[in-house]
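Trainee: sharing a model prediction with you, sequence too.
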Amino acid sequence: MMSFQFTQRSGIEKQVRSIARGQISRALEASYEPRGNLDDLVHQLRRRCKKLRGLVRLIEPRFKNAKRENRAFRDAAAGLAGRRDAAVMVETFSQILEIDLNRKGRPQISATQAKDILHSLQQAVGGPPDAVEATLLLRSFIEIFEAAKSRAGTWEISGKGFDQIGDGLEATYRRMQTGLAVVERDASAEAIHAWRKDTKYHWHHVSLFVAAAPDTLTARRHNLDRLGEWLGDHHNLAVLDATLADYPDIEAVRRVIAERQATLAADAIGLGRQLLAEKPNMLRERFERYWTLLPKKD
């Protein structure tokens, strides 16, 4: 089974099927006999879902069942979200505390309040699940992925040649440009979260193309990953802010959150402008030229 990248410039439909089935199979293998830390496994499985949704987005304009498959992978990830999302809130608040402690001058968040909030967030995560809880958590995921694996072998992509993936590549990049324009006007949490989604999709698309031009695209993928992390951190802070909304005397925490979000938004806009300077049709043409650098067959 193929890794998450194209390796030849022919047989696009066959490669897409193989990439999809490879991601699904690896997720199922890890789920049938879960080992180690369940939270780490959940994180890995959700990453598989995101890769598969990125693959579907690449072929969406040429794939009539794109909505069905995207919904399946989205639902599979959503079924695992609870434990991971609670753990992310602990991580995010810990980062805010570190930023506040390292600022010039006196920290805004008191040590007592920090301890109380951190304890409360950790309580939401709960203890390690037992074998029964782990099985129940993974059951729905396995069912969805087993069905998706059967369908992935029959995915059909209309058209021929690079157009089968070029349309989706260009459309996603265009949406990412639109998202940046919206954020430049109003860097709201909602706008940044929407921009992040297309940024991640484009990151996955670049990952699929890396073998065609590794020296050029590895750098782009790295910068897209960095941009996605900043946007993800901004979103996590927005969720943390909402989570803490009912806590008493929370103004200092919210100020630190807002300051950090402002910094992340400014950094993201600056990097985004560089990554999105190219017109969509020009990016498509460039990637098509990269595509010709792949061997005709493995």
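Mentor: Thanks, I have it.
Trainee: alpha carbons only for contacts and neighbour counts from here, please
Mentor: Noted.
Trainee: right, and the helix or strand after the helix or strand where residue 117 lies?
Mentor: Mapping residue 117 onto the secondary structure by DSSP states H and E places it in helix 111-125. Using DSSP H and E, the next helix or strand after helix 111-125 towards the C-terminus is helix 131-152.
Trainee: list of residues touching that next one?
Mentor: 17, 20-21, 24-25, 28, 31-32, 38, 69, 72-73, 76-77, 79-80 (CA atoms under 8 Å, 6 or more residues apart in numbering).
Trainee: about what we covered before: buried stuff in the helix holding residue 117?
Mentor: Buried residues in helix 111-125, counted by 16 or more other CA atoms under 10 Å: 117, 118, 121, 125.
Trainee: strands of the protein, residue ranges please.
Mentor: For the chain, applying DSSP state E gives no strands.
Trainee: check it and tell me which residue is nearest its centre.
Mentor: residue 200 (5.0 Å; CA atoms, centre = their mean).
Trainee: how near is that residue to residue 143?
Mentor: Relative to residue 143, residue 200 is positioned 26 Å away (CA to CA, to the nearest Å).
Trainee: the residue nearest to the centre of the chain and residue 267, how far apart?
Mentor: Distance from residue 200 to residue 267, counting by CA to CA: 17 Å.
Trainee: same question, residue 86
Mentor: 26 Å.
Trainee: please say which of those two ends up with more neighbours.
Mentor: Between residue 86 and residue 267, counting by other CA atoms under 10 Å, residue 86 is the more crowded of the two (17 against 14).
Trainee: let me see the contact set for residue 223.
Mentor: residue 271.
Trainee: tell me how far it lies from residue 42.
Mentor: Distance from residue 223 to residue 42, by CA to CA: 25 Å.
Trainee: and residue 73, by the same measure?
Mentor: According to CA to CA, residue 73 and residue 42 sit 14 Å apart.
Trainee: this is the other structure I want to compare:
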Amino acid sequence: MLSNIAQHMSFQLQSGEPLIDGIRRISLQQIDQALDQLTNPDFDRDKAVHEARKTCKRLRAILRLVRDEVGYPFYRRENVRIRDASRLLAPARDSAVMVDTLDSLVHRFENLADDDMAGKRVETAVFTPFPATGFATLRTKLVERHQHLSRHILETDAVPRFITAVRTARLQVAEWPLQNEGFSAIAGGLYRVYRRGRLRMTRAQENTTTEALHDWRKRVKYLWHQLEFIQPIRPTLLNELGEALHSLSGSLGNEHDLA
């Protein structure tokens, strides 16, 4: 499997690479990574599911980038195909996140308790140590739930269906009706994702619900992945914007995990 750094670097246009060639290369690369992660028995199953779903998100970001170029019917068909395939793996990933989130909370408040006992907190602070041991039963239940959902995915046709859908998507990449080599081929898609992200941000500010924040985060991640892809065009500027979006996505993701 590619390292995180290698995966990040590979999800970019290469210097001097024609746009259409880069789009097809990246799309095939993401699909192959997803297939590799789920068909290699040596990979950790939880990590494989997580990485496969991330590659689907990157691929959907690319589809949004070229939406105007390929046309809405083509875009919708392929986007729905990848979306539905990713959803087959969602229960196992979501249940793993619940365990990780609980562990993070316990660790965080244990550290706060240590700081408080060491006198590192202001004397007027009111702090009640986090009863980590009281969450042992909850953690056991969450782990059991995750194991059940993971077994369910392995024992049903979820993974084979995912593989079939993604392989079908791979065959379609060569048929993507891409013609324009200039920035105009992706400008509309890039602007649409940015505009919708701003709209979701406004909605989340006006009505701060878990659903609104999650919807905003999805648009943030699409834009982040798109900037990753075109980063070599304006390396310094797009890298800075990408890092800011990555950070924002992480903060919104933490909120969603806690919710």
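Mentor: Good, I have the coordinates. Computed from a prediction, not measured in an experiment: that's the story for all the values here.
Trainee: picking that back up, which position in the second structure aligns with the residue nearest to the centre of the first structure?
Mentor: When the second structure is aligned by TM-score structural alignment, residue 200 of the first structure is paired with residue 221.
Trainee: surely that match touches residue 245?
Mentor: Yes: the pair residue 221 of the second structure / residue 245 is scored as a contact, 7.2 Å apart, by CA atoms under 8 Å.
Trainee: what are the ranges of the helices in the second structure?
Mentor: 4-10, 19-39, 45-65, 67-70, 72-117, 136-155, 158-173, 184-206, 210-230, 235-258 (DSSP state H).
Trainee: just put those in a markdown table and tack on distance to residue 126 of the second structure.
Mentor: Formatted as a markdown table, the helices of the second structure follow (distance: least, CA to CA, whole Å):
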| stretch | distance to residue 126 of the second structure |
| --- | --- |
| helix 4-10 | 41 |
| helix 19-39 | 47 |
| helix 45-65 | 39 |
| helix 67-70 | 53 |
| helix 72-117 | 10 |
| helix 136-155 | 25 |
| helix 158-173 | 49 |
| helix 184-206 | 30 |
| helix 210-230 | 28 |
| helix 235-258 | 23 |
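Trainee: residue 130 of the second structure is nearest to which of these?
Mentor: Closest to residue 130 of the second structure of the helices of the second structure is helix 72-117 (CA to CA; 5.5 Å).
Trainee: what's that closest one packed up against?
Mentor: helix 45-65, helix 136-155, helix 158-173, helix 235-258 (3 or more CA pairs under 8 Å, 6 or more residues apart in numbering; DSSP states H and E).
Trainee: mind running it again at 6 Å?
Mentor: In terms of contacts (3 or more CA pairs under 6 Å, 6 or more residues apart in numbering; DSSP states H and E), helix 72-117 of the second structure is packed against helix 136-155.
Trainee: next, the angle helix 45-65 makes with the helix it packs on.
Mentor: 70 degrees (axes from the mean of the first three to the mean of the last three CA atoms, to 10 degrees).
Trainee: for stretch 256-267 of the first structure, buried residues please.
Mentor: Buried residues in stretch 256-267 of the first structure, defined by neighbour count with 16+ other CA under 10 Å: 256, 257, 258, 260, 261, 264, 265.
Trainee: please name the nearest non-neighbouring residue to the second one.
Mentor: The spatial neighbour of residue 257 of the first structure that comes closest, neighbours along the chain excluded (CA to CA, 6 or more residues apart in numbering), is residue 237 at 6.3 Å.
Trainee: alignment lookup: the one you found to the second structure.
Mentor: Matched by TM-score structural alignment, residue 237 of the first structure corresponds to residue 258 in the second structure.
Trainee: how far away is that match from residue 127 of the second structure?
Mentor: Taken as CA to CA, the span from residue 258 of the second structure to residue 127 of the second structure is 21 Å.
Trainee: alignment lookup: residue 119 of the first structure to the second structure.
Mentor: Aligned partner of residue 119 of the first structure by TM-score structural alignment: residue 140.
Trainee: before we move on, what about residue 40 of the first structure?
Mentor: Residue 40 of the first structure maps onto residue 47 in the second structure, by TM-score structural alignment.
Trainee: what residue in the second structure is paired with residue 89 of the first structure?
Mentor: Match for residue 89 of the first structure (TM-score structural alignment): residue 98.
Trainee: okay, now its match: neighbour count?
Mentor: Neighbours of residue 98 of the second structure (other CA under 10 Å): 19.
Trainee: got the contact list for it?
Mentor: Contacts for residue 98 of the second structure (CA atoms under 6 Å, 6 or more residues apart in numbering) come out as none.
Trainee: change it to 7 Å
Mentor: residue 257 (CA atoms under 7 Å, 6 or more residues apart in numbering).
Trainee: state the distance from it to residue 106 of the second structure.
Mentor: Counting by CA to CA, the separation of residue 98 of the second structure from residue 106 of the second structure is 12 Å.
Trainee: residue 78 of the second structure too?
Mentor: 41 Å.
Trainee: higher neighbour count, those two?
Mentor: For residue 78 of the second structure versus residue 106, neighbours defined as other CA under 10 Å are more numerous around residue 78 (22 against 17).
Trainee: the first structure: which residue goes with that one?
Mentor: Match for residue 78 of the second structure (TM-score structural alignment): residue 69.
Trainee: could you find the closest non-adjacent residue to the alignment partner in the first structure of residue 232 of the second structure?
Mentor: Aligned against the first structure by TM-score structural alignment, residue 232 of the second structure finds its counterpart in residue 211. Nearest non-adjacent residue to residue 211 of the first structure, counting by CA to CA, 6+ apart: residue 7, 6.4 Å away.
Trainee: need the counterpart of the one you found in the second structure.
Mentor: In the second structure, residue 7 of the first structure lands on residue 14 (TM-score structural alignment).
Trainee: and the gap between that match and residue 80 of the second structure?
Mentor: Taking CA to CA, one finds residue 14 of the second structure at 28 Å from residue 80 of the second structure.
Trainee: likewise for residue 29 of the second structure?
Mentor: For residue 29 of the second structure, the distance to residue 80 of the second structure - CA to CA - is 19 Å.
Trainee: who's more crowded, those two?
Mentor: residue 29 (18 against 12).
Trainee: residue in the first structure paired with the more buried one?
Mentor: Residue pairing (TM-score structural alignment): residue 29 of the second structure is matched to residue 22 of the first structure.
Trainee: quick check: its match touching residue 15?
Mentor: No: with contact defined as CA atoms under 7 Å, residue 22 of the first structure does not count as touching residue 15 (10.3 Å).
Trainee: common neighbours of these two, please.
Mentor: Joint contacts of residue 22 of the first structure and residue 15 (CA under 7 Å, 6+ apart) do not exist.
Trainee: sweet, I'm off.
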